[in-house]
Structure formats: C-alpha cells, structure tokens
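1. for reference, the sequence and a predicted model appear below.
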Amino acid sequence: MKPWLKEQWCIAPKANADFVAAMEDVLAVYQRPYDERRPQICLDETSKQLKADTCERLPLKPGESERFDYEYERHGVCNLFLACEPLAGKRMVQVTQRRTKQDWAQFVRDLVDIHYPQAERIVLVMDNLNTHVIGSLYEAFPPAEARRLVERLEIHYTPKYGSWLNMAEIELAVLMHHGISQRLADQEDVRRQVDAWQTRRNQKAIKVDWRFTTADARIKLKHLYPSVEVSLGE
C-alpha cells in the first residue's frame, strides 16, 4: 500500500469541507508550470536519533557485509529541515539541534536570501504545524525584517491529516532510508551524510513526478466532499 493511502485511513470518513478546500488549493499549486520567478517549494522537517557504538566495529572483509554490535548509546536527537523544489529537482537540508519557531524562521530566511534571492515570491507548501506561521518570523526577527520576509512568501497549507500532499515528505523518506539510515553518533556526522546525499541528488536533478490531481481527488476521495443540494427555484 502506498504511504499516502495508509495515512488516508486516519481521515474521518464523513464529509470534510475544510480538508478538501485545503487539498484542492495545494493540488492547484502543483498544476502550475515552472516559473523561476515564483519557485514552488515544499517544506517539512523530521528528527534523527543519535546513536553511538558501544564497541569497535569489526573491519570489513571482501564479500562480507559490515558487522557491528546491536547495543548502542543514545546521544539524543537532532532535527532536519528539508525544502525541495520538485519541478527543478533541487533540495536543501539544514541540520539543527531543535525545531523551534526561531529555527523554522531562520530556515525560511535562508530560503529567501540565500537559495532564492532573485525570486519575486516563494510559493511555499507545508503542513500547518504550530511553528509554521507568520508569527514565528515576528518572534525571531525585528518587525521590518519579518515583514520583508512575509512579502516574499506565498504560503499554502496542507489539510489536517493530509501531510501526504506535501512532496517534501517524499524527499524526507528517501533521505531517511538512503541517506542517513545508518547509526550516527552526533550532529556533525548527520550533517556530513546529509550534505553528501543532497549533493548527489541535486547533481542528478531528481524531480518528483506528481500525478495526483484535483480531478483524481474528486473521484477517489469523493466521500470527503460535502453533498450540496442545489435549488433551481420555481
């Protein structure tokens, strides 16, 4: 079963106008053609548990897999912010100790000023986590700076229980399974592996072939749409 179908089971079976409204808004964004002046960026974050070996690993031998002890020491967790531009095959990852409002705000400012300084507006798709709000920019920066950043953003939120609509989740899944699936002891280890992964993936300009459209949603998720009775009058 596809991951987004698994999450779909969490959605209340009754009609949900707020869900379909937010879903169709995001799907409409995904139908827009590529425009370097208004790049479409999907943003999400996840955590990585830090684990250190308790004993030295055995040296590798030809034809054998790496062997290490199952026991490990917990060294806490770190956070990973990931933003991707599916139409351009580009992704940006930042490893942080936490994921507070200030951390999110700093990541957004880096998107605006470092990664997309020439963009008129960044079309930003993300879930409605309580840190993903305009107010976070005002908590992190002076009012004039926060407003400058706000005016460079066009924000679209995925619906509640609809984070599968965020293409950044696809990139995070690839990162977690193919980039940093191994045991890593500290934040610097994670950062080195993340940098290597995103460099390889960006060099190949790997894009996301998103095919789920509003037309599909109105058929496959028909039960979520409210039933509207239209009165034709006399």
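-> Cool, got the structure.
2. from here on, contacts and neighbour counts on C-alpha atoms
-> OK.
3. in a strand, residue 52, correct?
-> Yes. Assessed with DSSP: H, G, I helix; E, B strand; the rest coil, residue 52 lies in a strand.
4. which other helices and strands contact the longest helix seen in the chain?
-> Counting by DSSP state H, the longest helix found in the chain is helix 187-203. With contacts defined as 3 or more CA pairs under 8 Å, 6 or more residues apart in numbering; DSSP states H and E, helix 187-203 has these neighbours: strand 90-96.
5. show the subsequent helix or strand relative to the strand it packs on.
-> For strand 90-96, the following helix or strand on the C-terminal side (DSSP states H and E) is helix 101-110.
6. try this one side by side with the last:
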Amino acid sequence: MARRGRPTVQIELTPEEQQTLQRWARRHKSSQALAQRCRIVLACAEGGTNNEIAERLGVNRVTVSKWRRRFAADRLEGLADAPRPGAARKIGDDVVEAIVVETLESAPKDATHWSTRGLAAKHGISGQTVSEIWRAFGLKPWRQDEFKVSPDPDLVERIRDIVGLYLNPPVAAAVFAVDEKPQMQALNRSAPTLPTTPARATHDYERNGTVDLFAALEIATGKVITDLRPSHTSADFVAFLNKVNREVPTELEVHVVLDNLSTHKTPQVQQWLLRHKRFHFHFTPTYGSWMNLVERWFSALTTKKLQRSAHRSVKALTDDIRAWVETWNDDPKPFVWHKSADEILQRLAGYCATINENDRFNLTGH
C-alpha cells in the first residue's frame, strides 16, 4: 500500500550547525522558544518520526514538522519567527546570525550584556533592526533570571518523589502543597490608590500589625484550606495540621508537599506524625521551594488582592483574606504540573554544564 501524506524531510547537520544548536539549546540566555526549536532540530537529525519526536519532547507533531521543514529550507536562520508582512528585509542572513550569536555568546567590554545601540553601532545597522532580530528570536539579554543550584544530597530522589505525586497521585489519597506566608502586613496608604492604568499608589504607608497565613492547596481540585494566626511557630503548624486532618475524609491517606523549614521538623511535629499515621511528608529539595505549587496560589493572592489593598487593622486584613479564599474555593482552579522529573533533571544538567563551560573559559581565557 502506498504511503500517504507529505514525505518527511531528512535533516543532516554540519559539525558547526550541531555545535551551534547544542549551545543555543542549553544556554540560559536563550529564549524558551528558540531552545525548544533547537532541541527539535537536533532530535530530527538523530532520526525518528515526527510523532516519536513530539512525544519525546512533549510538543505537538505539527510543531515538529514545522521546524523540521523550516530548518531544512533556511538552516539556522529558519529558527527565527517568520517575518511580518511589509517591506523586504534589507540585511543579509550573515548579519542576522552574527547578531544572534553575539547576543548569546559574547558581551561588550564595558557591560555584562549587549544593548541594541551597541550592536547597531558595531554592525552599522539601526537599533530598531537589532530590536526586531531580538524579537524574532525571542532574545532579552537585559533580563536576568535567578537560580540556585541545590546542594541537597537527595536532590534527584526528592524531585522524582514530588513530580510523581503531582503527575501520578496515589489511589485513595489526597495530595496537598503546604506552606506559610508569614508576617503579612496590614498596610494603609496615606492616600487612596488612583484607578488609572497603571494604578498609581503613594509610596508611603502606615503599618497596622501583621498576621501569618497557613495554606494547604489540594492538587487535584485546587481548593485551599487556610488558617490565619498571629505567629508561625511549631505549635501553630501543628494546629494547622489538625485543621487539615479534620477536613480530609478519614478513609483517605494524606500526602503533604512542604519545604525544609525547621518549624516542619521539630519533635512536636514528629510526635504529631506518629499519632497520625495517614499523613506522609514529602520535602522539596533545598532551595527548591519553586516545586511547591502552593507558591503559585500565594502569588495569585498577592497580585490579585493584597498588592493594591489597604487595611487599617489586622482584622480588616484577615477579613479580606478570608473573603478572597471563600471566593476562590467557590470556583477553584487547580495548578497543573507539566514537567516530568527527567525534563527537570535534564535542564538542570544543561545549566550546570553551561556554568562549567563558562568557568572553564574564564580560567583558561579560551
């Protein structure tokens, strides 16, 4: 039976293209879109169908087909976003590639990263042209993401454990992401916030006391169990665990994702766990609080409610938080975890390789 559909374009890379794609795929300054396109092309060069590559990289088959064809036609320049309709491009592909490579792999003598003006002067083009190339390739060299490599000796095991809970939760069990948001201040601005776009608020305010918020986000449903207390001691944490215990059906096991805060590991907490056998703690790696999904919920609370609110007392603040939580739980929206443990560890390995490569370059000078 004859094969139907468009034939798959075969990708063969030169050594220079292979090295460039590998650098762009792992370099932390690359945009996520550009890095993903590089990984797709590298996978195509290794062989395999679009379906197989799509499943392995967690993308759509159409996406693989698109970048396979774009690279086959235009090589490295084909990884940029398609130009918008308008006048024909006046600069050559060699200049575009030079701008991208220099942005990712070099820096001027007087700065840590290139500016549009600096690259424009070096190549004799306009700053607007440099800006358009950056936009096409998703490059933002002025931005800096913060990251801390965890020294946790159980890093791999803990990542696999927590990701497993998120992606494949145990049967007959409830999984919660738990944390505290301490020292939330009841702030009152010296003048009302103006409802302009963007909103304008005075820089000065008066402090009217603080409160600590405990929250347990149920991964499956998005519902949140909360408790507001004047402090966040070990005794307060145990009291919050008792509240969670009362609200979860007794026939369910309870798995709790939480960080390595000393309050979570005191003898008082350990004794509580011995009395409540259905509770199981899963600690995030050191410097790994980004793995705790309740942090996403705290962020939503801050940006949607607290950031622009004003409160003349702690009671006003707590009433506001309780009302917001009640509204949230009326129509909860769970946060969905997408990355597998292997993808996280692979990206971490690439980050470490980049650090080692840069350190080696700085030590040797070449």
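-> Looks like it arrived, so ask away. Model, not experiment: these values are computed from the prediction.
7. tell me how they score on TM after superposing.
-> Here the superposed chains carry a TM-score of 0.76, computed using TM-score structural alignment, normalised by the length of structure 1; 209 aligned residues with a CA RMSD of 3.1 Å.
8. so where is the longest helix of structure 1 in structure 2?
-> Across structure 2, the stretch matching helix 187-203 of structure 1 (TM-score structural alignment) is residues 314-330.
9. do the same with stretch 88-98 of structure 1
-> When stretch 88-98 of structure 1 is aligned against structure 2 using TM-score structural alignment, it corresponds to residues 221-231.
10. how close does the spatially most central residue of structure 1 get to residue 103 of structure 1?
-> In structure 1, the C-alpha nearest the mean C-alpha coordinate belongs to residue 44, at 2.6 Å (CA atoms, centre = their mean). When CA to CA, to the nearest Å is the yardstick, residue 44 of structure 1 and residue 103 of structure 1 sit 13 Å from each other.
11. what of residue 147 of structure 1?
-> Going from residue 147 of structure 1 to residue 103 of structure 1 by CA to CA gives 17 Å.
12. pick out whichever of these two has more residues nearby.
-> When residue 147 of structure 1 and residue 103 are compared on other CA atoms under 10 Å, the one with more neighbours turns out to be residue 103, at 19 against 14.
13. what about residue 80 of structure 1, neighbour count?
-> Other residues lying near residue 80 of structure 1 total 21 when counted by other CA under 10 Å.
14. tally up the residues packed near the residue lying closest to it once chain neighbours are set aside, please.
-> The shortest distance from residue 80 of structure 1 to any non-neighbouring residue, by CA to CA, 6 or more residues apart in numbering, is to residue 95 (4.6 Å). Taking other CA under 10 Å as the neighbour definition, residue 95 of structure 1 ends up with a count of 22.
15. what do you get for residue 174 of structure 2?
-> 20.
16. wait, isn't it in contact with residue 253?
-> Yes. Distance between residue 174 of structure 2 and residue 253: 6.2 Å, which falls inside the contact criterion (CA atoms under 8 Å).
17. which position in structure 1 pairs with residue 287 of structure 2?
-> Applying TM-score structural alignment, one finds that residue 287 of structure 2 aligns to residue 161 in structure 1.
18. pretty sure that match contacts residue 6?
-> No. Under the criterion of CA under 8 Å, residue 161 of structure 1 makes no contact with residue 6, lying 10.9 Å away.
19. neighbour count winner among the two?
-> residue 161 (15 against 11).
20. how close does the closest residue to the more buried one other than its chain neighbours sit to residue 49 of structure 1?
-> For residue 161 of structure 1, the nearest residue in space outside its immediate sequence neighbours is residue 11; the separation is 6.1 Å by CA to CA, 6+ apart. Distance check for residue 11 of structure 1 against residue 49 of structure 1: by CA to CA, it reads 29 Å.
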